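**Q** got a predicted structure plus its sequence, pasted below:
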Amino acid sequence: MTDTTDNVVVLDSSIEDALNFDGLRLLAVASSQEARISIETYLKGYEGVEYELLNQREFEQHGVTVNAEIPDVLVLEVKDATDAEVHIEAIRAEPELEFLHICLLMKSPTKNAIVNLLRAGADDILSLTPNEIELSSSLARSTVNRAVVGDDRNAASRRRTIVFIHASGGAGATTLAVNSALQLQKEAKRFGGNACLIDLDIQFGDADLQLDLPMRSNLFELVKSPDRLDSRMLENLMIKGPDGLHVLTSPDEPLPFDALEKSTVEKVISLARRHHRYVVIDMPITLTSWTDSVLKAADCIFLVTQMNVLALRSARRLIDTLQEENLGGKSIMAIANRYPSKGQGRKISIAEAEKMLRVSINTTVPSNFGLLINSLDQGVPAILQQPTSKYSRTIDELLESASAKPATQKKRSFGGGLFKRGDADV
């Protein structure tokens, strides 16, 4: 980020461009006098920064807020690496603090300590008395990230995690997940970010085939060394798909579902959410020890079913099972996939299906056997093959419904005019 010549530190252009800190909220926690003096000296010189400076005891009573709002940056003095890890774990465990930029102040950290703390979730590690260049660089990085995710201060509304589940094989959930992820990648690029698709069917997942990817992710690395998991490792495991979509595929060889620890899956999702504007997760049919963790992390849960008695009965049983779990008040949105048109003959109506499921059917996805078979055979998703088809427009509608916020939040369009297409159909 910087270059030193004759003991003069020069910021590169990316930092210089990001030195506008207007509206930045910062909470600094420092107990030692030297750290407090250093921080306050420089913060007073940053116009537009709203900040509070607390000691450790005040921090424990005050919490992570600035004027009752979550800050953009936390500058935290820690005694050692162990103390730092305790703080990071507690902070990252809170969903509303998931995207908080954490800057640690440490006295003489070792190289190993720095690596481990970055893996644990810290964003920067600075000296105990950071100079203006160090602090400016860290604030600039937080500002760049803030610009990528937009001006909305509510971290939960910046990014979305959408989970597709299904109660029976052949429901078409993976196909919907793949096409949705590609459409969200297009949307994310408008804001300078990206989307990712996580295939958690680690036994028989086939998202890679639908995207015609050249290889699969080596998830054995997660199984063998879950403690090594950090942002860099996760990104290295992901495969680049069409339009820059990042994909964590299922492995080459099937894994037992308990091979992935619950804590590992939770960390995968947390890291993915921090670095991707949209996260789409395709779940296996089997219920696992980590199913509830995935669903609790979701902003939207889509249950995909077909419109026949066997599929609807399986879907009803899955809904009953999931509703017995505490999902944090999240609702399950049902999708009727491969819904036949009038000319194709309908046997079960939407009203009858909703009565069987005891939940509303959110979206009906039209049956288009020819398009989807051709898509699967060629490894080119339908939304790329025929972006103006009725099927593709239904994906838009599906994602619009996923943008709905809880009643306590203001509803905001998921992308405005992006999802408005032409009138062409297949």
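**A** The structure has been received and is ready for your questions. Since the model is a prediction, treat every value here as computed from it, not as a measurement. Numbering: from 1, shown residues only.
**Q** please make it C-alpha for all contacts and neighbour counts, starting now.
**A** Will do.
**Q** the spatially most central residue of the chain in helix, strand or coil?
**A** In the chain, the residue lying closest to the centroid (Cα atoms, centre = their mean) is Arg273, at 2.4 Å. Three-state call for Arg273 (DSSP: H, G, I helix; E, B strand; the rest coil): helix.
**Q** presented hereafter is structure B, for comparison with structure A:
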Amino acid sequence: MRTSTRVCSDVNSPETAISGTEAQAERAASTCLVDLDFQSANCGAYLNQFNQFDLAGIIGQPERLDVELMDVIKLSRPSGLTLYSFERPQLPFEPRGADFVFRLLDLVAYRFDDIVIDLPNIETPWHESVLRTSDEIFIVFELNVASLRQGKRLYKKIRELRGNGVSITLVANKHKRKWFGNHFSRSELEKIFKAPHIKSLVLDNALLADALNRAILPSEVDSRARFNKDLKRMFKERLDNAQR
């Protein structure tokens, strides 16, 4: 189970004034993905991008991190998307590790219109702060008892921190095409979380394995695949609701 956190909302989208292709490029250029899983840096690994920059000097002196250095340490996709992903398992335990993360997030918020944070399911000094300040939160879980227990615990924690003042989207990942083929039905999930309208992402091992092995996005493998349609529908609904 992972938590994806959309921390900036784009209410005044420029897409109505420019063509579709230009709109996509502009939106990608104004979007940043921050991978806070320093144990494995999976966001970068899935795209076969690895940050070779030595963070040792910056983590000890996070005030050195500025706009120019942010351009040096970033990873980029051909679409224009910017990614910050670092494999440094010891970072959460370093004396100024949290200061580095908060400095990174401050600069990202300054530079980009839309920020997506991949927050791993482990407690860190910045975990609660990210949950407190996010505009949109997505809790992704799988249909097994262990993942559901973790998802329910996190959902309860966020509600205690934020009440009903934040939008939380619950996402059942890797569900089979027909709900009766899963161990839990949609109605059972709604009872577990005490929340309606739980979303789902279809299980498509072939699509995801192909994307992973080619280091491209699933939408670049087959944009018409059910998995991609599920994602598009889910995010479109959240964006439309945010703009109302």
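**A** Yep, that arrived. These numbers were taken from a predicted model, which means no experiment stands behind them.
**Q** one step back: contacts only, for the residue nearest to the centre of the first structure.
**A** 159-161, 279 (Cα atoms under 8 Å, 6 or more residues apart in numbering).
**Q** now these as CSV including distance to Glu77 of the first structure and neighbour count?
**A** Converted to CSV, the contacts of Arg273 of the first structure look like this (distance: Cα to Cα, whole Å; neighbours: other Cα atoms under 10 Å):
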residue, distance to Glu77 of the first structure, neighbour count
Arg159, 29, 21
Arg160, 32, 23
Thr161, 32, 25
Val279, 32, 27
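**Q** of these, which are still contacts in the second structure?
**A** Contacts conserved in the second structure for the contacts of Arg273 of the first structure, using both residues aligned by TM-score structural alignment, their matches' Cα atoms under 8 Å: Val279.
**Q** now do the same for Val178 of the first structure: its match in the second structure.
**A** Residue correspondence to the second structure (TM-score structural alignment): Val178 of the first structure is left unmatched.
**Q** again, but for Arg358 of the first structure
**A** Looks like Arg358 of the first structure aligns to Lys194 there (TM-score structural alignment).
**Q** could you show me where the strands are in the second structure, in order?
**A** 2-6, 31-35, 75-76, 82-85, 114-119, 136-142, 167-175, 199-202 (DSSP state E).
**Q** next, the mean deviation of the second one compared to the first structure.
**A** Average distance between strand 31-35 of the second structure and its aligned residues in the first structure, after superposition and using mean Cα distance after the TM-score superposition for the first structure, equals 1.1 Å.
**Q** of the contacts of Arg273 of the first structure, closest to Ile350 of the first structure?
**A** Thr161 (27.0 Å; Cα to Cα).
**Q** I'd guess the closest one is in a helix, am I close?
**A** No: with three-state DSSP as the criterion, Thr161 of the first structure is assigned strand and is not in a helix.
**Q** and it, what does it touch?
**A** 273, 278-281, 297-300.
**Q** let me have the residues you listed in JSON lines, extended by distance to Leu229 of the first structure.
**A** Output for the contacts of Thr161 of the first structure, formatted as JSON lines (distance: Cα to Cα, whole Å):
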{"residue": "Arg273", "distance to Leu229 of the first structure": "14"}
{"residue": "Tyr278", "distance to Leu229 of the first structure": "20"}
{"residue": "Val279", "distance to Leu229 of the first structure": "18"}
{"residue": "Val280", "distance to Leu229 of the first structure": "20"}
{"residue": "Ile281", "distance to Leu229 of the first structure": "18"}
{"residue": "Ala297", "distance to Leu229 of the first structure": "18"}
{"residue": "Ala298", "distance to Leu229 of the first structure": "21"}
{"residue": "Asp299", "distance to Leu229 of the first structure": "24"}
{"residue": "Cys300", "distance to Leu229 of the first structure": "26"}
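**Q** which of the residues you listed lies closest to Leu312 of the first structure?
**A** Cys300 (20.3 Å).
**Q** the closest one: neighbour count?
**A** Counted by other Cα atoms under 10 Å, the residues lying close to Cys300 of the first structure total 24.
**Q** once you drop chain neighbours, what's closest to it?
**A** Ile162 (4.9 Å; Cα to Cα, 6 or more residues apart in numbering).
**Q** in this structure that neighbour contacts Asp299, no?
**A** Yes: in this structure Ile162 of the first structure lies within contact range of Asp299 using Cα atoms under 8 Å: 6.0 Å.
**Q** more neighbours: these two, which one.
**A** A side-by-side neighbour count of Ile162 of the first structure and Asp299, using other Cα under 10 Å, places Ile162 first with 25 against 21.
**Q** for the more buried one, give its distance to Ala298 of the first structure.
**A** Distance, Ile162 of the first structure to Ala298 of the first structure, by Cα to Cα, to the nearest Å: 6 Å.
**Q** same check, this time on Asp320 of the first structure
**A** 18 Å.
**Q** between the two, who's got more neighbours?
**A** Between Asp320 of the first structure and Ala298, counting by other Cα under 10 Å, Ala298 is the more crowded of the two (21 against 13).
**Q** show me what Leu69 of the second structure lines up with in the first structure.
**A** Per TM-score structural alignment, Leu69 of the second structure is aligned with Met233.
**Q** cool, Leu207 of the second structure as well?
**A** Under TM-score structural alignment, Leu207 of the second structure pairs with Leu371 in the first structure.
**Q** burial count for that match?
**A** Neighbours around Leu371 of the first structure, by other Cα under 10 Å: 17.
**Q** same check, this time on Val268 of the first structure
**A** 19.
**Q** hang on, the earlier thing: can you list the contacts of Arg273 of the first structure in a markdown table and add distance to Leu54 of the first structure?
**A** Converted to a markdown table, the contacts of Arg273 of the first structure look like this (distance: Cα to Cα, whole Å):
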| residue | distance to Leu54 of the first structure |
| --- | --- |
| Arg159 | 30 |
| Arg160 | 33 |
| Thr161 | 34 |
| Val279 | 35 |
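**Q** measure the residue of the second structure most remote from its centre to Leu148 of the second structure for me?
**A** Within the second structure, the residue lying farthest from the chain centre (Cα atoms, centre = their mean) is Phe180, at 28.6 Å. Separation of Phe180 of the second structure from Leu148 of the second structure (Cα to Cα): 17 Å.
**Q** lovely, talk soon.
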